[in-house]
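Asks: quick one, fold the following:
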Amino acid sequence: MMKTPITLEFSGGAELLFDKVKKHNVELPASEKKWTIGNLLLYIKDNLLKERPELFMQGETVRPGILVLVNDADWELMGELDYEIQPNDRIVFISTLHGG
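Replies: Have a look, this model is predicted:
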């Protein structure tokens, strides 16, 4: 089994939760089951998120107001949490919420 290299990008303010780092090149650990965005969100929460997880996640998914793109396509077209991550995917999280 091989690791899965992907690129994660956070913008629109979401990067503030990740030490202001917008782009992360990540190698997902080898796994018996396929990596999905659902598993990826838990991985991000446990390994990359630095503060205020409630601003990024709500339950098992991203908060409303966070746009998720997989290789520049809306994740809603890709199956959302069930999308199976492929090597070298680029997954972008853009916060559309801007507090006052």
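Asks: drop to CA atoms for contacts and neighbour counts, all remaining ones
Replies: Fine.
Asks: how far does stretch 37-55 sit from the chain's center?
Replies: In terms of CA atoms, centre = their mean, to the nearest Å, the centre of stretch 37-55 is set 8 Å apart from its chain centre.
Asks: to compare against the first, here's the next sequence to fold:
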Amino acid sequence: MSCPVTIELSGGAELLFDNKKKLEVVLPENSNPWTIKTMLPWVRDNLLKERPELFMQGETVRPGILVLVNDADWELMGELDYSLQPNDRIVFISTLHGG
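Replies: Sure thing, here's the model as predicted:
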């Protein structure tokens, strides 16, 4: 089943996504329910515009990127195993800043 979600980016993460701070996306039909683990490579392959190594490391987000699901820390929601629900809001906030 397809799954509409809102992805928000801040703290510099938006620079990797063509300076877009908010993306309304519909994750395509999938034989299994969408989880954050399955969403991340889809986001990398379909939305990320540059430097994927600054967004993902292995199968997860890079250290220094805070992830919120509907305003709650994703660690409270099961991290990569969280099953996305229609109209969820996923926020990626980069806490790493160059200097």
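Asks: give me the neighbour count for residue 2 of the second structure.
Replies: 13 (other CA atoms under 10 Å).
Asks: so it touches residue 27, yeah?
Replies: Yes: contact criterion CA atoms under 8 Å: residue 2 of the second structure and residue 27 qualify, at 5.4 Å.
Asks: of all residues in the first structure, which one is nearest the centre?
Replies: Nearest to the mean C-alpha position of the first structure, by CA atoms, centre = their mean, lies residue 41 at 5.5 Å.
Asks: how close does the helix or strand containing that one sit to the second structure?
Replies: In this assignment (DSSP states H and E), residue 41 of the first structure forms part of helix 37-47. With mean CA distance after the TM-score superposition for the first structure, helix 37-47 of the first structure departs from the second structure by a mean of 0.4 Å once superposed.
Asks: mean shift of the helix or strand containing residue 89 of the second structure relative to the first structure?
Replies: Using DSSP H and E, residue 89 of the second structure sits within strand 88-94. Strand 88-94 of the second structure, aligned to the first structure and superposed, deviates on average by 0.1 Å (mean CA distance after the TM-score superposition for the first structure).
Asks: other residues contacting that strand?
Replies: Under the criterion CA atoms under 8 Å, 6 or more residues apart in numbering, residues 4-13, 64-71 lie in contact with strand 88-94 of the second structure.
Asks: which of those residues are buried? Put it as a ChimeraX command.
Replies: Command for ChimeraX that selects the buried part of the contacts of strand 88-94 of the second structure, burial taken from 16 or more other CA atoms under 10 Å:
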select :4,5,6,7,8,9,10,12,13,65,66,67,68,69
